[in-house]
Each structure stands twice: as structure tokens, then as C-alpha cells.
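**Q** okay, here's the prediction I keep looking at, along with the sequence it came from:
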Amino acid sequence: MPEEKKDGEKKLKPCCACPETRKPRDQCIFEKGESECQELIEAHKECMRKLGFKV
């Protein structure tokens, strides 16, 4: 059951946030290693921050 905010709005979980940046980041890390994917990692962190996550 999804968590809900006090106003009844569903709370977004980190695992479900920013799929458009998470997927390419994960694929890059898998294929090339973390050190080669810093730009994608930072793009995903920025997306998460915009949604209110502290990363």
C-alpha cells in the first residue's frame, strides 16, 4: 500500500522517482562502471532533488 501524505496525496518513493534518468544511469554503471557515468549520476541526483529527495 503506498504511503500517503497528510493531505491524502500519495507519497512518491525514491525507487519510483525519475525513471527517465535512473534507467540510463543504471545501464551505464552496469556496462562501464561508476567512474565513467558521473554525468548520468549527477543528472539523476538533480532530478531526485527537484522532487524533494535529499541526496
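**A** Cool, the structure landed.
**Q** alpha carbons only for contacts and neighbour counts from here, please
**A** Noted.
**Q** for residue 34, which non-adjacent residue is spatially closest?
**A** Sequence neighbours aside, residue 28 is the residue nearest to residue 34 in space, at 7.7 Å (criterion: C-alpha to C-alpha, 6 or more residues apart in numbering).
**Q** show me what the helix or strand harbouring residue 29 is packed against.
**A** Using DSSP states H and E, residue 29 maps to helix 19-32. Applying 3 or more C-alpha pairs under 8 Å, 6 or more residues apart in numbering; DSSP states H and E, we find helix 19-32 packed against helix 38-50.
**Q** dropping in the other structure now:
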Amino acid sequence: MGAKSTKMAEQPEPAKKLKPCCACPETKKARDTCIIENGEENCKSYIEAHKECMRKMGFNI
């Protein structure tokens, strides 16, 4: 029974896990718009801002 209670304690983590596609919608939209309008090479600050937001959300970028 001890193993079951340990597994139950770990259960909540997957339930709150956010998908990368849904994280940081504000910085993602700004980054994508900039890339479409100006090209990737001209949007380094938007790309870095999105990466930082993703890192803060727990993603390894």
C-alpha cells in the first residue's frame, strides 16, 4: 500500500501540465507577427522574450 500512496502524491503534476503550444500566447503572437512581417533575423528580441516566458513556465528551451 505504501507504493500506492506515493503514486497518488505524484498524480497532480500531470494534470496541471501545460502544453507548449498553449503557453505564453502574448509573446508567441508578437513573435510570430514580427517574423511574418519582418523576417526572423529582425525579430531576435521577440524570439528571446518568448523563450524566456517559456522557460518561466517550466519548459526547457
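**A** Here it is on my side, so go on. Since the structure is predicted, the reported quantities are computational estimates derived from the model, not experimental observations.
**Q** quick one: TM-score?
**A** For these two chains in superposition, a TM-score of 0.84 is obtained (TM-score structural alignment, normalised by the length of the first structure); 51 aligned residues with a C-alpha RMSD of 1.5 Å.
**Q** how much space between residue 18 of the second structure and residue 57 of the second structure?
**A** Going from residue 18 of the second structure to residue 57 of the second structure by C-alpha to C-alpha, to the nearest Å gives 8 Å.
**Q** what about the residue nearest in space to the middle of the second structure, distance to residue 27 of the second structure?
**A** Among the residues of the second structure, the one closest to the centroid is residue 54, at 3.6 Å (C-alpha atoms, centre = their mean). Here residue 54 of the second structure is placed at a distance of 9 Å from residue 27 of the second structure (C-alpha to C-alpha).
**Q** please apply the same query to residue 52 of the second structure.
**A** Counting by C-alpha to C-alpha, the separation of residue 52 of the second structure from residue 27 of the second structure is 10 Å.
**Q** likewise for residue 20 of the second structure?
**A** According to C-alpha to C-alpha, residue 20 of the second structure and residue 27 of the second structure sit 13 Å apart.
**Q** name the residue in these two with the higher neighbour count.
**A** residue 27 (19 against 12; other C-alpha atoms under 10 Å).
**Q** which position in the first structure pairs with the more buried one?
**A** By TM-score structural alignment, residue 27 of the second structure lines up with residue 21 in the first structure.
**Q** residue 46 of the second structure and residue 33 touch, don't they?
**A** No: using C-alpha atoms under 8 Å, residue 46 of the second structure is not in contact with residue 33, being 9.6 Å away.
**Q** next, count neighbours for the residue lying closest to residue 31 of the second structure once chain neighbours are set aside.
**A** Nearest non-adjacent residue to residue 31 of the second structure, counting by C-alpha to C-alpha, 6+ apart: residue 46, 4.9 Å away. For residue 46 of the second structure, the count of nearby residues is 20 (other C-alpha under 10 Å).
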